[in-house]
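1. okay, structure incoming, though there's no sequence with it:
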C-alpha cells in the first residue's frame, strides 16, 4: 500500500531525474538532450598564443648574420627607399620567447638616402649593423643606462635643409659606432677608418627635416630610447633602406 507521504517522495525523485522539461537529464558534451534542449555546458573558447619571431622581421640573411649573437636589443631603422630621407624606427627586445617589437616611430635619415660606402659629405646614411655604447646631450641625463656626456658641445646652431631651425637637435644623442671609438663621448672625433669615411653619425632629436647622415626621432622617443637601452643587453642599431636590409 502506497501512502500519501510515499507518493510525494516518489514524485520529487522523478522531477529530479527528468528535469523541468520532462525528458532525460541534460548531457555535458554539448549535444542536444533527448527533450530537444541544447546542452547547458558551453565549450571552452580557443586561446590564441602569440609567438614572438626568432629573427627580426625584414632582415635578410646577410643583414641578420651581422647582428651579434649577444645582442638583446636592436634599434631597427628602415628607410622608405634608397634615395629617401624618410624612415621608421622600431626598438626590438629579445626575450626567451623571441624578438618583441616596440612602437613604430617616424624618423628622418640623410638628405640623399642610404649608402653601403659612406664618405664624408655625401649626405647619405651608412647602411649596416653598429653597436650602441655612448650617449650625451645638451640637457641633463634623463636616466640613461648608457654612459652619458652632458656639455655645451652639443649645441646645434643654424638651419636644416628645409630651412627649419636646428636648435635642440642635440639635446639628446646616442652615438652610432660607425667610424668612431666606442667608450668615448659622442663628441670624440677619433676616426679609425680615416676622416674621409665620415663620422659623427648619431641618433638625435628630430628637427623636422633630413639630416647630414644621422637618424632623428622625436624628443619624447629619444628619451624613451635612452631609458630603455641597456649596455648589459648589448644594444645595436640596424639601419638602411628596406631593400638593403632584406638582403
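-> That came in fine, so what should we check first? As the structure is a prediction and not an experimental result, all values here were calculated from the model.

2. drop to CA atoms for contacts and neighbour counts, all remaining ones
-> Noted.

3. ok now stretch 54-64, how far from the chain's centre?
-> Its chain's average C-alpha position is 14 Å from that of stretch 54-64, according to CA atoms, centre = their mean, to the nearest Å.

4. any buried residues in it, and which?
-> By 16 or more other CA atoms under 10 Å, the buried positions in stretch 54-64 come out as 56, 58-60, 63-64.

5. which one of those residues sits closest to residue 128?
-> Minimum distance to residue 128 across the buried residues of stretch 54-64 is 7.5 Å, recorded for residue 63 (CA to CA).

6. residues in contact with that closest one?
-> 128-129, 245-247 (CA atoms under 8 Å, 6 or more residues apart in numbering).

7. go with 10 Å
-> 127-129, 238-240, 244-247 (CA atoms under 10 Å, 6 or more residues apart in numbering).

8. adding another structure so you can compare the two:
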C-alpha cells in the first residue's frame, strides 16, 4: 500500500516558523540603549560597557545603526565655573558678567548675557566692554574702605542718576544728589560719574533709590556699590563702564528677566 505524500504547504509552515523564531518578527533593529549619566542621558551614571551599534537583520539596506548623539546641555557663560553658575538664581534670565584681570587688579571686562526660560542656554547680548573695579581688586568679604569690589552674584533692581532717564526699564530715580566732583586715584575728574547708575544689591535694601543708605549688614560692611559711568580710573569698590555703555545697559536690563550681576576676578569666577 502506498503512503500519501504531504502537500508542499504543510512542509513549508514548520520551516517558516523556525526561521521566524531565529530572526525575530521584524527586519527593523531593536532600539539602541544609550549610556546614562551624561547630559540628556539620565542620572544613573555611565554603564561599564557601551552598547555596540547593532545591525539590521535583513533587507537590502541592512547595515550599522548609529548610536544617537546625546542631547547637548544648554550653553553656559564662558569663564564661569560650576560654583559660580550655581549661585545664579534659577529665575534670573539676564546676567551682567564683570570679569577682573586678576584678584588685585582694577581693570575688568563686562558683558551682558540672557537666556530663554530657566533651562535655556545663555547667549551674549552686549559686550565685552572695558570696565574698572575697585582700586585694590576683589574680595569675598568687603568692608568699608578696603578699596576692593565685593565678588559674587547680586540682583539688580534699581537705577538712577543726575541726568534724565535715558529709557531705563528698571525704576529710575533722577536726583541732583547724584552729582559728584573731586578727583580719582590718578587725578582724573570724577564729575559725571553718577550721571547714570545701577545699584548693585550688596548690603542694601531692594526696591528703593540707589541713594538709600540702609545697610542691612551694618555700616562696617560698606555699601553704595553701583555700576556707574567710568571716569578713566579705578573706583572705591564700584564697577564702571563708559557713559554710552551705561545708557545701553539701562535700556537693556529688564526687571521681568530678574537681572543679576556676576562679578569678580577671572580665577575666582572660574571656580
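-> Received the coordinates, thanks. Quantities reported herein were computed from a predicted structural model and do not represent experimental measurements.

9. neighbouring contacts of stretch 141-156 of the first structure?
-> Outside of stretch 141-156 of the first structure, the residues within contact range by CA under 10 Å, 6+ apart are 132-140, 165-174, 183-187, 223-232, 235.

10. buried subset of these?
-> So, by 16+ other CA under 10 Å, the buried ones in these are 132-139, 165-174, 184-187, 223, 225-226, 228-231, 235.

11. now intersect the residues you listed with the strands, please.
-> Mapping those onto strands (DSSP state E) picks out 134-137, 173-174.

12. out of those residues, the closest to residue 100 of the first structure would be?
-> residue 174 (21.8 Å).

13. which one in the second structure is aligned with the closest one?
-> Under the alignment (TM-score structural alignment), residue 174 of the first structure pairs with residue 198 in the second structure.

14. what two of the ones in strands among the buried ones among the contacts of stretch 141-156 of the first structure are the furthest from one another?
-> Of all pairs in those, the most separated under CA to CA is 134 and 137 at 10.7 Å.

15. all strands of the first structure, in order?
-> 73-79, 86-95, 98-108, 114-115, 125-126, 128-131, 134-137, 147-150, 173-175, 202-205, 215-217, 236-241.

16. mind listing what's buried in the second one?
-> Of the residues in strand 86-95 of the first structure, those buried under the neighbour-count criterion (16+ other CA under 10 Å) are 86-94.

17. distance to residue 145 of the first structure added to those, as a markdown table?
-> Below are the buried residues of strand 86-95 of the first structure laid out as a markdown table (distance: CA to CA, whole Å):
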| residue | distance to residue 145 of the first structure |
| --- | --- |
| 86 | 28 |
| 87 | 26 |
| 88 | 24 |
| 89 | 20 |
| 90 | 19 |
| 91 | 16 |
| 92 | 17 |
| 93 | 16 |
| 94 | 18 |
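
18. translate residue 155 of the first structure into the numbering of the second structure.
-> In the second structure, residue 155 of the first structure lines up with residue 179, judged by TM-score structural alignment.

19. residues contacting the aligned partner of residue 223 of the first structure in the second structure?
-> For residue 223 of the first structure, the aligned residue in the second structure is residue 247 (criterion: TM-score structural alignment). By CA under 10 Å, 6+ apart, residue 247 of the second structure lies in contact with 165-168, 195-197, 229, 241.

20. show me where the second structure has helices.
-> Under the criterion DSSP state H, helices of the second structure are mapped to 8-23, 82-87, 243-252, 266-269.

21. what about the third one, how far off from the first structure?
-> I take that to be helix 243-252 of the second structure. Mean deviation of helix 243-252 of the second structure relative to the first structure after superposition (mean CA distance after the TM-score superposition for the first structure): 0.3 Å.

22. gap between that helix and the chain center?
-> 20 Å.

23. pull up the aligned stretch in the first structure for stretch 77-85 of the second structure.
-> Stretch 77-85 of the second structure lines up with residues 56-64 of the first structure when matched by TM-score structural alignment.

24. how about stretch 259-267 of the second structure?
-> So stretch 259-267 of the second structure sits over residues 235-243 in the first structure, by TM-score structural alignment.

25. so what's the closest residue to the match of residue 174 of the first structure other than its chain neighbours up against?
-> Ranked by CA to CA, 6 or more residues apart in numbering and with sequence neighbours excluded, the top spatial neighbour of residue 198 of the second structure is residue 159, at 4.3 Å. By CA under 10 Å, 6+ apart, the contact list for residue 159 of the second structure reads 165, 168-174, 196-200, 207-211, 226-228, 250.

26. intersection of neighbour lists for residue 134 and residue 137 of the first structure?
-> Joint contacts of residue 134 of the first structure and residue 137 (CA under 10 Å, 6+ apart) are 148-149, 173-174, 185-186.

27. kindly indicate which of those lies nearest residue 115 of the first structure.
-> When those are compared against residue 115 of the first structure (criterion: CA to CA), the nearest one is residue 174, at 20.5 Å.

28. contacts only, for that closest one.
-> By CA under 10 Å, 6+ apart, residue 174 of the first structure lies in contact with 132-137, 146-148, 185-186, 201-205, 215, 222, 225-226, 229.

29. counterpart of residue 23 of the second structure in the first structure?
-> Aligned partner of residue 23 of the second structure by TM-score structural alignment: none.

30. ditto for residue 225 of the second structure
-> Looks like residue 225 of the second structure aligns to residue 201 there (TM-score structural alignment).

31. kindly reformat the ones in strands among the buried ones among the contacts of stretch 141-156 of the first structure as JSON lines containing distance to residue 159 of the first structure.
-> Putting these into JSON lines (distance: CA to CA, whole Å) gives the following:
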{"residue": "134", "distance to residue 159 of the first structure": "26"}
{"residue": "135", "distance to residue 159 of the first structure": "23"}
{"residue": "136", "distance to residue 159 of the first structure": "21"}
{"residue": "137", "distance to residue 159 of the first structure": "19"}
{"residue": "173", "distance to residue 159 of the first structure": "18"}
{"residue": "174", "distance to residue 159 of the first structure": "21"}
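
32. for residue 110 of the second structure, which non-adjacent residue is spatially closest?
-> Residue 110 of the second structure's closest residue in space is residue 98 (CA to CA, 6+ apart), at 4.3 Å.

33. look up how far residue 72 of the first structure lies from the residue nearest to residue 70 of the first structure when sequence neighbours are not counted.
-> With sequence-adjacent residues excluded and distances taken as CA to CA, 6+ apart, residue 70 of the first structure is closest to residue 234, at 6.4 Å. Going from residue 234 of the first structure to residue 72 of the first structure by CA to CA, to the nearest Å gives 6 Å.
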